[in-house]
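Novice: Have a look at this fold, sequence not included:
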């Protein structure tokens, strides 16, 4: 009985701690799926990543995208889970599982048909960007190429952004042969809208973050922040108040999304690292808000 009570308390503590994450991942995934069902599939627009391959399979052979997304991501998680943090894997897997269910359920609802494909492309991008932004805000991902590029970076030090671009470019190129050049261009516009809205969601929920990191792997962390996140760092020299040992402290300013990426990196690189994150009400200077003459 005592063991059961302890487990119940742990469960409630977990729900309190991860309740916001659950809400964001659930809402974001459902909204993203609504964008796919209401705008991408009816107008035969392309998509990127695993979703892009799933959509392409639907256009070619009539296979439900949910089956491709579920199967492909399942294989990716089996391949990559050892190199990723359990929390990231858990929430990303939940998002993928919810995606497979939501895509099937949302097909049962009617959606208005727009006569103008351009408007449909933009609206689809806005809806999907909102959904993906909420998932990223929670520190999770929607699976697919996110899993591939994060794993490649951790295992082989490969440039994440560059390989993600190559993968998506190939998928778009193949899509043009199936749906035609005009629809492919509409899809490209829709994906641009996804990026703009996604960044807007992340920025609207955060101010710039001030980050302090203490780790035994300082050179690796410094390289990650400067080369992968493209943020400047300042290395401070400190002394531990308890141990008296001299330690290097990394300080940097970054966005909420970059903070999440840094957390994932630290969790896999050095679980004993110390990281403190605080809100910076205003950051002025190179890489952030520019100086004005009246500042």
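Specialist: Right, received. Where do you want to start? Because the structure is predicted, anything quoted here is derived from the model rather than measured.

Novice: Going by C-alpha atoms from here, please, whenever you check contacts or count neighbours.
Specialist: OK.

Novice: what does stretch 209-219 contact?
Specialist: 247-256, 259, 269-270, 272-280 (Cα atoms under 8 Å, 6 or more residues apart in numbering).

Novice: Stretch 25-40 now?
Specialist: Contacts of stretch 25-40 (Cα under 8 Å, 6+ apart): 45-47, 91, 95, 98-99, 102-103, 106-107, 111, 120-121, 123-125, 127-135, 138, 140, 142.

Novice: Any idea how far that stretch is from the middle of the chain?
Specialist: A distance of 15 Å separates the centroid of the chain from that of stretch 25-40, by Cα atoms, centre = their mean, to the nearest Å.

Novice: Check which residues of that stretch are buried.
Specialist: By 16 or more other Cα atoms under 10 Å, the buried positions in stretch 25-40 come out as 25-40.

Novice: for stretch 178-185, same thing?
Specialist: By 16+ other Cα under 10 Å, the buried positions in stretch 178-185 come out as 178, 179, 183, 184, 185.

Novice: The third one and residue 44 touch, don't they?
Specialist: Yes: with contact taken as Cα atoms under 8 Å, residue 183 and residue 44 are classed as touching, separated by 7.0 Å.

Novice: sec struct for residue 42, please.
Specialist: Here residue 42 is coil, with the state taken from DSSP: H, G, I helix; E, B strand; the rest coil.

Novice: Remind me which helix or strand residue 79 belongs to.
Specialist: Secondary structure here is read from DSSP states H and E; on that basis residue 79 sits in helix 65-80.

Novice: who's in contact with that helix?
Specialist: Outside helix 65-80, the residues that reach it (Cα under 8 Å, 6+ apart) are 50-51, 53-55, 57-58, 89, 93, 96-97, 99-101, 103-104, 143-144, 147-148, 151.

Novice: Quick one: name whatever helix or strand follows it.
Specialist: Past helix 65-80, further along toward the C-terminus, the next helix or strand under DSSP H and E is helix 86-106.

Novice: who does the helix or strand just after that next one touch, helix- and strand-wise?
Specialist: Counting by DSSP H and E, the element after helix 86-106 in chain order, helix or strand, is helix 117-137. Of the remaining helices and strands, those touching helix 117-137 by 3 or more Cα pairs under 8 Å, 6 or more residues apart in numbering; DSSP states H and E are helix 2-35, helix 181-204, helix 256-269.

Novice: I'd like the ones you listed laid out as a markdown table, including distance to residue 166.
Specialist: As requested, these are arranged in a markdown table below (distance: least, Cα to Cα, whole Å):
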| stretch | distance to residue 166 |
| --- | --- |
| helix 2-35 | 23 |
| helix 181-204 | 14 |
| helix 256-269 | 21 |
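
Novice: Taking their axis directions, the helix holding residue 79 and helix 2-35 sit at what angle?
Specialist: Orientation note: helix 65-80 sits at an angle of 130 degrees relative to helix 2-35 (axes from the mean of the first three to the mean of the last three Cα atoms, to 10 degrees).

Novice: dropping in the other structure now:
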């Protein structure tokens, strides 16, 4: 358990560092905007610098934007996920203040692509180990715990506001390069973790009762039990079917390994669901 937590902290540090590198060496110098709360902080920083008599850095604004959602997540989602997510935000804000902003390349397209890819690697590995980079990821987890709502709509709306505002005030060319960054980020996160909002897990196990109890203790999700028999061994087993969000994949994998390391699990992307998504 101690080794797992240390590894998780190291991954969060690496993810935050990669995100800061992407911002200060690629996106900010090229005036290309990131997605989500990071892009919102970047745009607000520029707006304040343009219209106010003082400046606030992207790192400080990113931290301030995440404080309200972190407080809500602490009460509604869970302490472990919230602590690691806020740690990621704090470290990224710190790295954004420490790493100097400098041009690596004068080419806007290269900055958009490499900034998006490097940031996505940071986000992807952080999600893979059960944390998040804050902002919209925390909101997505909150919504998944409360009601089954389409999180993608909120991502789209926030990113659309960033692009339209930046384009209107500072020119459309650089603002539209944000779309290139978003595309590159999405493809890389797909490869490392998953951008699919919902996943179906089919778990074949001999310890169905213990595993069902452990999953219910960790996740607020309904479970369907199906009888099964091994074709080669003729042994009776059970199939546990559960639909989860991508934010819960790490917790599910960890629970399965702890209860039944020999269980066979198949994770499938889920296009849509109908009916109750939560545990009654």
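Specialist: In hand now; what should we look at? Keep in mind that this is a model prediction, so the values were computed, not measured.

Novice: TM value for the aligned chains?
Specialist: The TM-score (TM-score structural alignment, normalised by the length of the second structure) is 0.72; 241 aligned residues with a Cα RMSD of 3.9 Å.

Novice: follow-up on the earlier one: now, the contacts of stretch 209-219 of the first structure that are in strands?
Specialist: 247-254, 274-280 (DSSP state E).

Novice: Just the buried ones out of the residues you listed, please.
Specialist: 248, 249, 250, 251, 252, 253, 254, 275.

Novice: Skipping its backbone neighbours, what lies nearest the first one in space?
Specialist: Taking Cα to Cα, 6 or more residues apart in numbering, and ignoring the residues beside it in sequence, residue 248 of the first structure has residue 237 as its nearest neighbour in space, at 4.8 Å.

Novice: okay, now the one you found: neighbour count?
Specialist: Applying the criterion other Cα atoms under 10 Å, we find 10 residues in the vicinity of residue 237 of the first structure.

Novice: helix, strand or coil for it?
Specialist: Secondary structure for residue 237 of the first structure, judged by three-state DSSP, is strand.

Novice: gap between it and residue 246 of the first structure?
Specialist: Remark: distance between residue 237 of the first structure and residue 246 of the first structure (Cα to Cα, to the nearest Å) = 7 Å.

Novice: got it, and residue 30 of the first structure?
Specialist: If you measure residue 30 of the first structure against residue 246 of the first structure using Cα to Cα, the figure is 49 Å.

Novice: Run through the residues that contact residue 57 of the second structure.
Specialist: 42, 45, 97 are the contacts of residue 57 of the second structure under Cα under 8 Å, 6+ apart.

Novice: same thing but 10 Å
Specialist: With contacts defined as Cα atoms under 10 Å, 6 or more residues apart in numbering, residue 57 of the second structure is in contact with 41, 42, 44, 45, 46, 48, 49, 93, 96, 97.

Novice: Could you confirm the fifth one falls within a helix?
Specialist: Yes: secondary structure of residue 46 of the second structure, determined by three-state DSSP: located in a helix.

Novice: From residue 19 of the first structure, how far out is residue 50 of the first structure?
Specialist: With distances defined as Cα to Cα, the gap from residue 50 of the first structure to residue 19 of the first structure amounts to 28 Å.

Novice: more neighbours, the two?
Specialist: residue 50 (23 against 12).

Novice: what helix or strand does the more buried one sit in?
Specialist: Under the criterion DSSP H and E, the helix or strand holding residue 50 of the first structure is helix 49-61.

Novice: residue range for that helix in the second structure?
Specialist: Aligning helix 49-61 of the first structure against the second structure (TM-score structural alignment) gives residues 36-48.

Novice: how big is the offset of that stretch relative to the first structure?
Specialist: Once the two structures are superposed, the average separation between stretch 36-48 of the second structure and the matching residues of the first structure is 1.2 Å (mean Cα distance after the TM-score superposition for the first structure).

Novice: what's stretch 101-118 of the second structure in contact with?
Specialist: The set of residues external to stretch 101-118 of the second structure that reach it, using Cα under 10 Å, 6+ apart, is 15, 17-35, 119-120, 123-124, 173-174, 177-189.

Novice: if we go to 8 Å?
Specialist: The set of residues that contact stretch 101-118 of the second structure without belonging to it, under Cα under 8 Å, 6+ apart, is 18-19, 21-30, 32, 34, 174, 177-178, 180-185, 188.

Novice: for stretch 160-175 of the first structure, same thing?
Specialist: With contacts defined as Cα under 8 Å, 6+ apart, stretch 160-175 of the first structure is touched by 46-49, 52-53, 56, 145-146, 149-150, 152-153, 184, 228.

Novice: One more pass at 10 Å, please.
Specialist: 44-53, 55-57, 59, 145-146, 148-154, 180-181, 183-185, 187-188, 228.

Novice: For ChimeraX, what selects the buried ones among the contacts of helix 65-80 of the first structure?
Specialist: Of the contacts of helix 65-80 of the first structure, the buried ones can be selected in ChimeraX as follows, counting by 16+ other Cα under 10 Å:
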select :50,51,53,54,55,57,58,89,93,96,97,99,100,103,143,144,147,148,151
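
Novice: and stretch 97-113 of the second structure, which residues are buried?
Specialist: Of all the residues in stretch 97-113 of the second structure, those buried under the rule 16+ other Cα under 10 Å are 97, 101, 108, 109, 110, 111, 112, 113.

Novice: Dump the residues you listed into CSV; add distance to residue 237 of the second structure as well.
Specialist: Compiled in CSV, those are given as follows (distance: Cα to Cα, whole Å):
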residue, distance to residue 237 of the second structure
97, 54
101, 57
108, 56
109, 54
110, 53
111, 52
112, 50
113, 48
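
Novice: Pull the most distant pair out of these.
Specialist: Using Cα to Cα, the two most remote members of these are 97 and 109, lying 24.8 Å apart.

Novice: Residue 183 of the second structure: what's its closest spatial neighbour, skipping adjacent residues?
Specialist: The shortest distance from residue 183 of the second structure to any non-neighbouring residue, by Cα to Cα, 6+ apart, is to residue 116 (8.0 Å).

Novice: tell me the contacts of the aligned residue in the second structure for residue 95 of the first structure?
Specialist: Structural alignment places residue 95 of the first structure opposite residue 88 in the second structure (criterion: TM-score structural alignment). Contacts here follow Cα under 10 Å, 6+ apart; on that basis residue 88 of the second structure touches 9, 11-17, 19, 82, 94, 123, 126, 131-134.
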